[in-house]
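Undergrad: I would like to see how this sequence folds:
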Amino acid sequence: MATLAIDLNLIYKLTNVSDVTKLLHETVARERAIDQDLDRQLSKRSDLERNFLLLNTPTAETLELVRADCEQLLQSVQGTAQLADNISSKVRQLDLVQGRVQSVLSKINLILDRTNCINGVQSAMEAEDYEAAARYISSFMELENPDASQAEDQRRVLMEVRSRLEEITDRKFEEAVARRDHTAAVRFARLYKPLGKQAEGLQRFTDYLKVVVGAQARNTYTALVEKLEGPQAAAAAAGGGRGSKADFAAALTALFKDVALCLEEHEGVIKETFGEAALLDVMAGLQVECDNAGSRILQRYSDNRRLERVVREAGQSGNAAAVAAGDLGTDHRAVEALIQEVLEICGLCEEYNQFMLGKMRAAAAAGGVGGGGRDSAGGAFNVSLRELLSRYVALEEYYLDETASMAVRIDEQLSGALTSSMVDDVFFILRKVGLRALAAGQFQATAALLAELNNVLANLFRNALQVRDRRRLKVKVGFVGFVSMRSSAYGTDLAVALNNTDVAADYASRLRSELETHINGVLASPSDREKARSVLSDLAKTGGDFRSMAARGLESLAEGLLPRMRALLDELAAMSYTLTEAEYASLEVEGGWAGRLVLALSGLSSLMRSLLTTSNWEVLFGSLLDKLSARLEGLLGRKPFNQLGGLQLDREVRLLISGLGDLTSRTVRDRLARLSQMAVLLGLETVEELLDYWGGPGGGGGGGGVINWRLSPAEVRAVLVLRTDWSREAIMALPL
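TA: Got it, this is the predicted structure:
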């Protein structure tokens, strides 16, 4: 315990009563704390004495006490273990007894169930409740055998009943089929599952459905033949008519509808009775009937419409009258009507095929059958369909070539139109044929016709454009001829030829885009859709070729229009740019060659803009402006300048930019950028001032420059040399 150290000298020095009182209080408080600490230490005395006594107790006595406690605990544990053994043996005995009781009860229940089945099946047979009898038989066969002797007797009785029920089921089913009693046929078909004869039942039921669909198909075909060969058809043929009013599309629709309704009506019964995969067998059986009836209808259609002959003559003749002789009329319109009819029939067949394939895939997935179902593409019906599609392609190709050629032959220029008639006519035909080809829904036919579209466009139509293009005047256009272009046949023909090519390029792009938007809806396979897009990509190339043709024609026209500007260019060639103050002021009032060039180009715009498409005018004007800019740049590059001359040139270039801006929707400033930069250079006060505009090594507007330079460093020096008041040495010393 710490002691309180007091300095006596400090006490002797105390003279203030308050300080003495304070020190006294601190001493008293310290004393009280010491007293409390002593009381706490004394309170621990009894515990310390007891611990000392325990330490003095011998170790042997302590161990004896511990041993006595352990023996007592052991005896208690042994007693508990013996009691647990006794209880466990009784529990095992109870479990054994309970298991035997449950076994006995199960056997009793089984005997009762089998007995109930025997009694139930006999009662059901007496009541002719064959469904209940079949359920009792199925339940009996699922029960285990509790007693061999008793089970054998019961089995013998039940097998006799089962055999009798099978005979009844077979007989009743056949009777129902014979009298076309559909309700009874379905009723007895359901009995094959509880009787354990699902395979036989499935075959019988499938044969029955084939009979039903086959009979309906024969009725449909018979009605069709009656229309083809009946008295009305004979009378129509004798009178010079087409012969029959038979609707082959309606006959096929009826056939497909019968098959589809048969599947829809019996799908639940088939799945419930024979399993999910059984639907595939039923569809395969019905497809056989559809193959037979469908192929007969398609063949009869081809014979009635003489498709083979028509296709053969289409490939040989090259004119609509020869192809359409006899039954088809006298022009391509009859061929188109036949195409529409063939396409309608092909579309119906393809729609039915997709319906059946979808059903097969769904049934195969539900039944766990690999391969996505059976493929009926090799059946007689689909073989006939492919033959019909091939004839459709041949007829469509003939129609496309013939009508496109006709559109070219009757091409005419309509009053007020920018293009001739063949552009709209040909692309209308191409669009119609393209959409029909996609509607066929069969990739091979679609791909062949899409390729033929591009072939007609890239060859026949392109040749027609080139023939019209060659009828233009030669590349050079004289002043008088240009002025009278609006009223001259040449001017109209020239504009129409250029417009035809430009519009054809736009139409080709639109045609490709429109056909591509229809691909997803008509071609089921992703790979077929991708291949179709690949075929359509050729249209983009053909459209690009048309665009290039138009650009070349406009380039030639721009070159031919330049002679009209010769007087203005000659004026510029004779002009001096070493000006005095008076000359500079007078030129500001006159406007000079730049103003007259704006007027000349404005006159050109008034003559040509209404004759050309917007795109063609923009290309023509831009090409002409590029050529003029190059000529102006060449003329100015041979002239001496002083600063006033440079400022005059800058004023003239600004006049050109502002005056020509209304003649085009595209920027004029970019096309005159080199001239504008020449004017800036020639109007500088000093050579060194260029560095404020140049912007670092190489120019280009970087490094603090304010101009995106179109002139190279060498061209900049060549322009600066035109200033007569600057030394070549100073110009060459510029760090460009």
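Undergrad: going forward, measure contacts between C-alpha atoms and count neighbours the same way
TA: Fine.
Undergrad: show me the contacts for residue 497.
TA: Residues near residue 497 by Cα atoms under 8 Å, 6 or more residues apart in numbering: 419, 465, 468, 469, 472.
Undergrad: the closest residue to residue 391 other than its chain neighbours is in what secondary structure piece?
TA: Of all residues not flanking residue 391 in the chain, residue 311 sits nearest, at 6.5 Å (Cα to Cα, 6 or more residues apart in numbering). Assigned by DSSP states H and E, residue 311 belongs to helix 307-317.
Undergrad: how far away from the center of its chain is that helix?
TA: Relative to its chain's centre, helix 307-317 lies at 39 Å (Cα atoms, centre = their mean, to the nearest Å).
Undergrad: that one: which residues count as buried?
TA: 307, 310, 311, 313, 314 (16 or more other Cα atoms under 10 Å).
Undergrad: reformat the contacts of residue 497 as TSV; add distance to residue 600 and secondary structure.
TA: Shown next, in TSV, are the contacts of residue 497 (distance: Cα to Cα, whole Å; DSSP: H, G, I helix; E, B strand; the rest coil):
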residue	distance to residue 600	secondary structure
419	27	coil
465	31	helix
468	29	helix
469	27	helix
472	23	coil
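Undergrad: narrow those residues to those that are buried.
TA: Among those, the ones that count as buried by 16+ other Cα under 10 Å are 419, 465, 469, 472.
Undergrad: show me which of those is closest to residue 229.
TA: Residue 229 lies nearest to residue 465 out of these, by Cα to Cα, at 50.9 Å.
Undergrad: residue contacts, the closest one?
TA: By Cα under 8 Å, 6+ apart, the contact set of residue 465 is 497, 500, 501.
Undergrad: and this one, so I can compare the two:
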Amino acid sequence: MKTYRGRPQLGGLQHESKSLVKIISDTSGLAESISVKVRQLDLEQSRVQLAIKHVEDVQELKFCISGIQRAMEHLEYEDAARHMHKALGFDKRILEGSFAEISVPSASNPEYPTVMLANSKAKLLEIISTEFEGATQRQSEEDITRYFKLFPLLGEEQVGLDKYSQFVCAIVSGKAQASLAGPPKSPTFYADTLIRLFESVAVIIDQHQPVIEKFYGPGKMLRVIQRLQEESDTRSRKVLEAFEEEREIARKVAEIKAFREPKRTTLQSSGTIRSLTPQPGSSNMQQSSSIPEVIDPRELDINLNEMVLISQRAHLYNRFLESRAKSEVEQLKDDHAGEALLEKQKDLHNESGLLRVSGLSRKVEEVIDHYLAIEEFFLRRSVDRAMKIDEYDAGNQTSSCVDDVFYILKKTISRAVYTSNVDCLAAMINFIKNTLEMDYISGFQRNMASVFSNGDTRDARFQYMILLNNVNVSIDYLEKLTVEIEQECVSTIASLSEHSLAKAKVVLSGLTGSSSKFKRILNHGIEELYERTLKPRLRPLLQDSYKDIKYVVTDEEYAEQEALNSFVNRFMSGLDNLVDAFKSTLTDDNYNQVIANAVTTLTRTWEDIIFDTKFNKMGAIRFEKDLRAVGFYIVSLTSFPLREKLTRLNQMAMLLDLEELEDLYEIWGNNAGAITWRLTDGEVRRILRSRIDFHPEEVARLKL
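TA: Model (predicted):
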């Protein structure tokens, strides 16, 4: 019944819903129709705006073209260039469009816009180029800048940069030619000329870079730097060719090589060792020479200094160019067009933007090759001469060759450092190392081997000691030289990369190998001197010092020995006489080593004597006093730490001074405390048996 009554209501709702749907549909259709009309209207409006813009652009193009012609007629090239820049900025569709081809031409200018612009641009470019060249000839900086800044407005940046490069290169060329016009008056004339060339390029880059960046944009200075490098390569080669010709470098190198090949000549030794005897004015100058005097060494020295200066300045110049060019390259990489330009240049230029193969670098490498040949000859000749005129002056510890040779070495290595060429330094260090080992130290070795050929005489000893001093001082000089040159490397060639500096230090460490060889020779020589001259006299010294001395004494005998102190006085007096000549002649290091060897022998010999000597309690006390006095004396002889060598003797005195055998346990084993026993168990028993009041059976029963 309820369902029946609700049917009329559902029917009404259905009718109303259909009506609402129809209204919404009609409204939607109307809205869509309006939207279409609006879009059409917007499209028409945008087309109208484009048309207006097109018309305005064509009118502006026409105005620019007329402005170009009018400005050129009135010689107002800046205005003409600005109009041209604006005209060239229009879209290609406008320039080549039919509307522009109809609207822009006039009775006086009937050509199409593109033709008119091309003709005007060509004419304006020609005029600006001519005016720029005229300004460069007049050296008018104002006009040069005036016309230089117009090339980018014409879209001809490369033309402008090339012309500007020609201008600055002409400046460099003119200065270089003027520098070479006069005769070479100074010893470093060509190096100075090269330096002025490099300085002129550096000044141009510094002064002109802001101008180019202002009008051409960042990174555009690279092109000018590249042209300047090419020009400086050309000019520097001419300077270096003139240097080689004027200084006759090729001839000198050829003569040097003729004497150096086919095999290396060994330098002569410094001659007979008798030249080192302490006689005023004595010399071992020989009439013959193993290295001929074909070239004045003073002239070679001058040439070498000039070569070093050339290499050093070329290195600094290349570093400067690399730094400035790399900065420009980094700026170009931020620009797509600049990156494309770099890609085109990569066959000729490296990642820094400079020439992959520099003419200057190649020529400087040739100079370095000549430098090495001459420096090696100069070094060997100088060392040879120093060894031949070697002489000894009374009061000195070494002969003259040591100071002479190391002065030469310091000069040679310093020059190699100043080249700023690590490979050159490495070559010189290797040659110096060979010269030191084959020519210098070998001369000392030959003389040391022959010095005692006529027996162990006073003069022979003296000569041998001077030779040992030469070796010892050479070691000191070599180590100091290595440190000084390392410091020079850091301060002088600080422009090198960290890798190159590290390589330089590794190269210099090669001298340490020579130092080690010198030390081995020195140690062997000191041992030979000691074994031959001092060691055979030490046992007799001790035996003579112990003459009439005994350690089994009564109280009266003890008092007598205490008063006379015979052993200590004889020993000190005897050893003083033995070592006096060593002390007055040898260097401190050599003397200390000889004394250290002597003390080693003395203590061993003394130990043997004590083992075979009998003691009572009073004698043990006497021995302890003698040992203490001798110990103080020995320690005073040298700065070496020699007290350690007396340890075994001191321990022997300690054992001999025991009151009772049982007292040993207070200083032995776990009760030893700070004492480190150097005597074996057997030696302890042996020394204790030396006490006549200690029964051997009791000594044997000791638990050690």
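Undergrad: identify the residue nearest residue 536 of structure 1 in space, chain neighbours excluded?
TA: Nearest residue to residue 536 of structure 1, sequence neighbours excluded (Cα to Cα, 6+ apart): residue 512, at 6.1 Å.
Undergrad: centroid-nearest residue for structure 1?
TA: Nearest to the mean C-alpha position of structure 1, by Cα atoms, centre = their mean, lies residue 520 at 7.0 Å.
Undergrad: quick check: it touching residue 527?
TA: No. At 11.1 Å, residue 520 of structure 1 does not count as touching residue 527 under the criterion of Cα atoms under 8 Å.
Undergrad: ok, which stretches of the stretch 551-700 of structure 2 are helices?
TA: 555-564, 566-585, 588-611, 617-637, 647-656, 681-688, 696-700 (DSSP state H, counting those that start in this stretch).
Undergrad: the third one vs helix 566-585, what angle?
TA: By that I understand helix 588-611 of structure 2. Put simply, helix 588-611 of structure 2 runs at 160 degrees to helix 566-585, going by axes from the mean of the first three to the mean of the last three Cα atoms, to 10 degrees.
Undergrad: list the buried residues for helix 588-611 of structure 2?
TA: For helix 588-611 of structure 2, by 16+ other Cα under 10 Å, it's 588, 590-599, 601-604, 606-607, 610.
Undergrad: try the second one
TA: By 16+ other Cα under 10 Å, the buried positions in helix 566-585 of structure 2 come out as 566-568, 570-572, 574-575, 578-579, 582-583, 585.
Undergrad: try the shortest one
TA: Neighbour counts over helix 696-700 of structure 2 (16+ other Cα under 10 Å) mark residue 699 as buried.
Undergrad: how big's the offset between it and structure 1?
TA: Its aligned residues in structure 1 lie a mean 4.9 Å from helix 696-700 of structure 2 after superposition (mean Cα distance after the TM-score superposition for structure 1).
Undergrad: residues touching that helix, excluding its own?
TA: Residues outside helix 696-700 of structure 2 that contact it (Cα under 8 Å, 6+ apart) are 661, 685, 688, 689.
Undergrad: quick revisit: residue contacts, the residue nearest to residue 391 of structure 1?
TA: 323, 391, 394, 395.
Undergrad: out of the residues you listed, which are inside helices?
TA: Here DSSP state H is the test, and the contacts of residue 311 of structure 1 give 323, 391, 394, 395 as lying in helices.
Undergrad: quick check: the first one vs residue 347 of structure 1, distance?
TA: In this case it means residue 323 of structure 1. Distance, residue 323 of structure 1 to residue 347 of structure 1, using Cα to Cα, to the nearest Å: 24 Å.
Undergrad: more crowded one of these two?
TA: Each of residue 323 of structure 1 and residue 347 has its neighbours counted (other Cα atoms under 10 Å); residue 323 has more, 27 against 18.
Undergrad: that one and residue 307 touch, don't they?
TA: No. Residue 323 of structure 1 lies out of contact with residue 307 (Cα under 8 Å); the separation is 10.7 Å.
Undergrad: in structure 2, which helix has the most residues?
TA: Structure 2, longest helix under DSSP H: helix 2-73.
Undergrad: what about the next helix or strand after that helix, how far off from structure 1?
TA: Towards the C-terminus, the helix or strand next in line after helix 2-73 of structure 2, according to DSSP H and E, is helix 77-88. In the superposition with structure 1, the average deviation recorded for helix 77-88 of structure 2 is 4.2 Å (mean Cα distance after the TM-score superposition for structure 1).
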